[in-house]
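J.: everything below, folded, please.
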Amino acid sequence: MNKLQNFSAPVGRIFLAAIFIMSGLGKITNYAGTQGYMDAMGVPGVMLPLVIILEVLGGIAIVAGYKARIVAFLMAGFSILSAIIFHADFGDQTQLNMFLKNIAIAGGFFLIVAHGAGAYALDNRQTEISQ
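T.: Predicted coordinates:
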């Protein structure tokens, strides 16, 4: 089981983070469109740089397993807020699926909060200072 855990931890982190890294980069390339969509949904478009930073840098931190519990907690909260703000039209099957996707992603992040980053994570390195 240990080999499976060692393999699945970094793969799981990559899979969880990929959507955020790609989405954050996409927001950069379609900045005006994303900002307009946010404004239309009642979220101030001036928050877009913070969203991009969280998605890209948070995603990279999750992949690397750096401060994974803290970052995963923030990413879970972001996923839940995004679900509520942007996908709460339960009469629309697509929006319901997007809502549930975000909630499932939050669940994955909460597993990192509970159990840590797992194998091959920067959080596991030992610093020379503590030795």
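J.: please make it C-alpha for all contacts and neighbour counts, starting now.
T.: Noted.
J.: please enumerate the helices of this protein.
T.: Here the chain has its helices, by DSSP state H, at 2-29, 31-40, 48-64, 68-86, 93-115.
J.: could you check the angle helix 48-64 makes with the fourth one?
T.: Helix 68-86 and helix 48-64 are oriented at 140 degrees to each other (axes from the mean of the first three to the mean of the last three Cα atoms, to 10 degrees).
J.: ok, which of the helices of the chain comes nearest D123?
T.: Proximity to D123, assessed across these by Cα to Cα, is greatest for helix 68-86 (7.2 Å).
J.: name the helices or strands packed onto the closest one?
T.: helix 48-64, helix 93-115 (3 or more Cα pairs under 8 Å, 6 or more residues apart in numbering; DSSP states H and E).
J.: is it possible to get JSON lines of those that adds distance to N6?
T.: Formatted as JSON lines, the helices and strands packed on helix 68-86 follow (distance: least, Cα to Cα, whole Å):
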{"stretch": "helix 48-64", "distance to N6": "14"}
{"stretch": "helix 93-115", "distance to N6": "13"}
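J.: out of those helices, which is closest to Q5?
T.: Of all the helices and strands packed on helix 68-86, helix 93-115 comes closest under Cα to Cα, at 11.8 Å.
J.: residue closest to the middle of this protein?
T.: Residue closest to the mean C-alpha point of the chain, counted by Cα atoms, centre = their mean, is M75 at 4.3 Å.
J.: and for comparison, fold this next one:
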Amino acid sequence: MTDTLALAGRLLLAALMFAGTAQKLASPTEAQALLALASLPPWLIWPAALFTAIAGIGLALGLATRPLAILAAAYCVVTSTFHVLMDDPWQMTIAFKNWVIAGGYLLLAAHGPGRFALRRD
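T.: Predicted coordinates for the structure are as follows:
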């Protein structure tokens, strides 16, 4: 049961990365606007999209799970800062969710990918 739950959790966390990639590719202007609010260049969306795609693939397959999970946790914490807009409760909810998701990635890093992985750590 533990390995099945680890696989399910890993796939759900990978799905979040895939969704982030799809969102950036389908509608880059929204994410670029958040970057602009932080005085960052809009082209940063493309390396972010590449990272989320690579992380999603690696996590889904169980390749380099621990380092990717740590990087994904850091990514969630860093990107949460773009959503800390005190006047917008929805953006604050997204920021808080990013912190919670970072916790999930850290648990994955701590416990590894489980038995159902291409490369068990």
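J.: what TM-score comes out when they're superposed?
T.: With the length set by TM-score structural alignment, normalised by the length of the second structure, the two chains reach a TM-score of 0.88; 121 aligned residues with a Cα RMSD of 1.8 Å.
J.: aligned partner of the residue nearest to the centre of the first structure in the second structure?
T.: For M75 of the first structure, the aligned position in the second structure is occupied by A72, per TM-score structural alignment.
J.: L122 of the first structure: which of the helices of the first structure is closest?
T.: Nearest of the helices of the first structure to L122 of the first structure, taken as Cα to Cα: helix 48-64 at 6.0 Å.
J.: contact partners for whichever residue in the second structure pairs up with P49 of the first structure?
T.: Using TM-score structural alignment, the equivalent of P49 of the first structure in the second structure is W46. W46 of the second structure makes contact with K24 under the criterion Cα atoms under 8 Å, 6 or more residues apart in numbering.
J.: quick check, G56 of the second structure in contact with L12.
T.: No: G56 of the second structure is beyond contact range of L12, at 9.6 Å (criterion: Cα atoms under 8 Å).
J.: which of the two has more neighbours?
T.: Shown here are G56 of the second structure and L12; by other Cα atoms under 10 Å, G56 has more neighbours (27 against 15).
J.: mind listing what that one touches?
T.: Applying Cα under 8 Å, 6+ apart, we find G56 of the second structure in contact with 13-18.
J.: for the residue mapped onto N102 of the first structure from the second structure, which non-adjacent residue is spatially closest?
T.: In the second structure, the residue matched to N102 of the first structure (TM-score structural alignment) is N98. Nearest residue to N98 of the second structure, sequence neighbours excluded (Cα to Cα, 6 or more residues apart in numbering): C76, at 5.2 Å.
J.: give the contact list for that neighbour.
T.: If you count contacts by Cα under 8 Å, 6+ apart, then C76 of the second structure has 98-99, 101-102 around it.
J.: out of those, which are shared with the first structure?
T.: For the contacts of C76 of the second structure, the subset whose aligned partners also touch in the first structure (both residues aligned by TM-score structural alignment, their matches' Cα atoms under 8 Å) is 98-99, 101-102.
J.: and these as a markdown table, adding distance to M86 of the second structure and neighbour count?
T.: Rendered in a markdown table, the data for those read as follows (distance: Cα to Cα, whole Å; neighbours: other Cα atoms under 10 Å):
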| residue | distance to M86 of the second structure | neighbour count |
| --- | --- | --- |
| N98 | 16 | 22 |
| W99 | 16 | 18 |
| I101 | 20 | 18 |
| A102 | 21 | 23 |
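J.: I'd like those residues as CSV, with distance to D87 of the second structure appended.
T.: Formatted as CSV, those follow (distance: Cα to Cα, whole Å):
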residue, distance to D87 of the second structure
N98, 18
W99, 19
I101, 23
A102, 24
